[in-house]
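Participant: Fold the following.
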Amino acid sequence: MLIPTGFWSYTSSDENSSRGKLSLLRSLLSQELQQQIGRRPTVVIWQDVAAIPPGSEWEQQIRSAIGETSFIIPIITPAFLQSEWCSQEIDLFRLRENELKSKRLIFPIHFIDTSHIEERNPDECYSASTLQILKSRQWVDFRNLRLQNYESAEVGQFLEHLAKSIRSSLREVDKSDAPRSKPTINEHLTVGAQNNSSTVIKNHTPSKIEVIREG
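Facilitator: Below you'll find the model as predicted:
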């Protein structure tokens, strides 16, 4: 099975508007996936929470992170579809999928309704081709749950279903294609050692991103 290292692809504007619910959802999914897999290997889901303009070093760190992950979870919203960088993250991960010889490692979460989006309108959709790629994958629908209590049974069932889908896809990939160690992005990144916790990338300066563990 591939090492369960994922990438949380979303916009900071959605994180701010939801008052941190995207980070909470990522943390809960990470915990559920860990339960579905067991104590080992450790689940890591990278999350860039820095609301900063992309710069060359920052972009390289994100590119490196995506290049070392086994799955990606795009949080689909109108803002996501308008985002140039979110589109690039999907394109970058498609290259990673090709390396892993799998087309089942993108797990879109439909967080806010996008049925009204005109994909040929660049003001509404940055990349029509990226949207078509996303549409070709099986979306999981969170639209009716996003305003609920995230500790509710309904949200728990949603997370269980998604975690099982991720686990199943990671197991299907040939072990010869799996990463052999936990990601080491570069000298600016450090990873905590506590098991049974999730991982988030936090920015302290535009040129340094530190990976820390959430307790």
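Participant: alpha carbons only for contacts and neighbour counts from here, please
Facilitator: Noted.
Participant: And stretch 98-113, how far out from the chain middle?
Facilitator: 9 Å (CA atoms, centre = their mean, to the nearest Å).
Participant: start to end distance for that stretch?
Facilitator: Start and end residues of stretch 98-113 are separated by 29 Å (CA to CA, to the nearest Å).
Participant: buried stuff in that stretch?
Facilitator: By neighbour count, and taking 16 or more other CA atoms under 10 Å as the criterion, the buried residues in stretch 98-113 are 100, 102, 104-112.
Participant: got a list of contacts for it?
Facilitator: Contact partners of stretch 98-113, identified using CA atoms under 8 Å, 6 or more residues apart in numbering, comprise 70-78, 97, 134, 137-143, 146, 166, 169-170, 173, 177-178.
Participant: Just the residues contacting the helix or strand containing I72, thanks.
Facilitator: Taking DSSP states H and E as the definition, I72 sits inside strand 71-76. The contact list for strand 71-76 (CA under 8 Å, 6+ apart) reads 4-10, 90, 93, 105-112, 114, 166.
Participant: The residues you listed in strands, which ones?
Facilitator: Secondary structure of those is defined by DSSP state E; positions in strands are 5-9, 109-110.
Participant: okay, now A65: neighbour count?
Facilitator: Summarising burial for A65: neighbours were counted as other CA atoms under 10 Å, giving 20.
Participant: Which of the helices or strands spans it?
Facilitator: Following DSSP H and E, one finds A65 within helix 56-67.
Participant: The structure of the following sequence is requested for comparison with the preceding one:
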Amino acid sequence: MSYTALKDVWGTVGKFHEHLEVELKKKTGDRDLVFFRDKSAIHAGDAFEKVIFDALDSAKLLLVLLSPTWLSSDWCKREYKLFREGSQRKGTNRPIVPVMWDRVSAEDAAHREEKKILAELSQLQIFEWNDLQYADWTSPELSGDRNS
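Facilitator: So this is what the prediction gives:
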């Protein structure tokens, strides 16, 4: 999952990550599913760049929490490019799944590289997150589990 740390100041990304991981495991039955997120996967003393690069190289998909700050973040752009280049190098078609975390427009793309990335992401189906961002994660309506 690629996002800016600023988006997790109130723990929103952490809650999203936990909920999504649980729901994916329930829906797929894959109890060994690994959902990489830097805050939970990188520990004191780890060579964090290597951990991130290895995770990007082995990931089956990249979830992008798209926002103006993501688009301008050097780290996020680097993660995106490494994932995409790794897919091309391996000859695989690993999906990139953009989630519109905060509304992004062409005006948010200040540099040529950002315009290129935004154009590439705009060609993909983008999940609109804005309506659910501050939802109650314990709500049965949100999880689809109406028996809870």
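Participant: Could I get the TM-score for this pair?
Facilitator: TM-score for the superposed pair, counting by TM-score structural alignment, normalised by the length of the second structure: 0.81. Supporting figures: 137 aligned residues with a CA RMSD of 2.2 Å.
Participant: which residues in the second structure form helices?
Facilitator: Taking DSSP state H as the criterion, the second structure contains helices spanning 12-28, 38-41, 48-58, 68-72, 74-90, 112-122, 140-143.
Participant: and among the ones you listed, the most buried is which?
Facilitator: For those, ranked by mean neighbour count under the definition mean count of other CA atoms under 10 Å, the leader is helix 68-72 at a mean of 20.
Participant: Which residue numbers in the first structure does it align to?
Facilitator: Following TM-score structural alignment, the aligned partner range for helix 68-72 of the second structure in the first structure is 78-82.
Participant: what about the residue positioned nearest the centre of the first structure, distance to L29 of the first structure?
Facilitator: Of all residues in the first structure, the one closest to the mean position by CA atoms, centre = their mean is W8, 1.9 Å from it. When CA to CA is applied, the distance between W8 of the first structure and L29 of the first structure equals 11 Å.
Participant: can you check S102 of the first structure too?
Facilitator: To L29 of the first structure, S102 of the first structure is 22 Å away according to CA to CA.
Participant: what does I126 of the second structure align to in the first structure?
Facilitator: Residue mapping for I126 of the second structure onto the first structure gives W139, with TM-score structural alignment as the criterion.
Participant: Leaving out chain neighbours, which residue sits closest to its match?
Facilitator: Ranked by CA to CA, 6 or more residues apart in numbering and with sequence neighbours excluded, the top spatial neighbour of W139 of the first structure is P108, at 5.0 Å.
Participant: Looking for the alignment partner of the one you found in the second structure.
Facilitator: Match for P108 of the first structure (TM-score structural alignment): P98.
Participant: superposed on the second structure, where does the strand holding I72 of the first structure end up, distance-wise?
Facilitator: In the superposition against the second structure, strand 71-76 of the first structure averages 0.6 Å from its aligned positions (mean CA distance after the TM-score superposition for the first structure).
Participant: quick one: stretch 199-207 of the first structure aligns where in the second structure?
Facilitator: Under the alignment (TM-score structural alignment), stretch 199-207 of the first structure falls on nothing in the second structure.
Participant: one step back: name the nearest of the ones in strands among the contacts of strand 71-76 of the first structure relative to Q35 of the first structure.
Facilitator: When those are compared for distance to Q35 of the first structure, the smallest value, 14.6 Å, is given by T5; criterion: CA to CA.
Participant: which one is N130 of the second structure nearest to, not counting chain neighbours?
Facilitator: W101 (6.1 Å).
Participant: Distance from stretch 67-76 of the second structure to the middle of the chain?
Facilitator: The offset between the C-alpha centroid of stretch 67-76 of the second structure and the centroid of the whole chain comes to 12 Å, using CA atoms, centre = their mean.
Participant: what do you get for stretch 156-168 of the first structure?
Facilitator: Its chain's average C-alpha position is 14 Å from that of stretch 156-168 of the first structure, according to CA atoms, centre = their mean.
Participant: what does stretch 47-66 of the second structure give?
Facilitator: 10 Å.
Participant: For burial, what's the neighbour tally of T77 of the first structure?
Facilitator: Around T77 of the first structure there are 20 other residues, counting by other CA under 10 Å.
Participant: so it makes contact with I117?
Facilitator: No: look at T77 of the first structure against I117 with CA atoms under 8 Å: they stay out of range, at 9.8 Å.
Participant: what residues are up against F158 of the first structure?
Facilitator: F142.
Participant: which SS class is it?
Facilitator: For F158 of the first structure, the assignment made with DSSP: H, G, I helix; E, B strand; the rest coil gives helix.
Participant: From N203 of the first structure, how far off is it?
Facilitator: On the measure of CA to CA, F158 of the first structure and N203 of the first structure end up 30 Å apart.
Participant: Then F80 of the first structure?
Facilitator: F80 of the first structure sits 20 Å away from N203 of the first structure when distances are taken as CA to CA.
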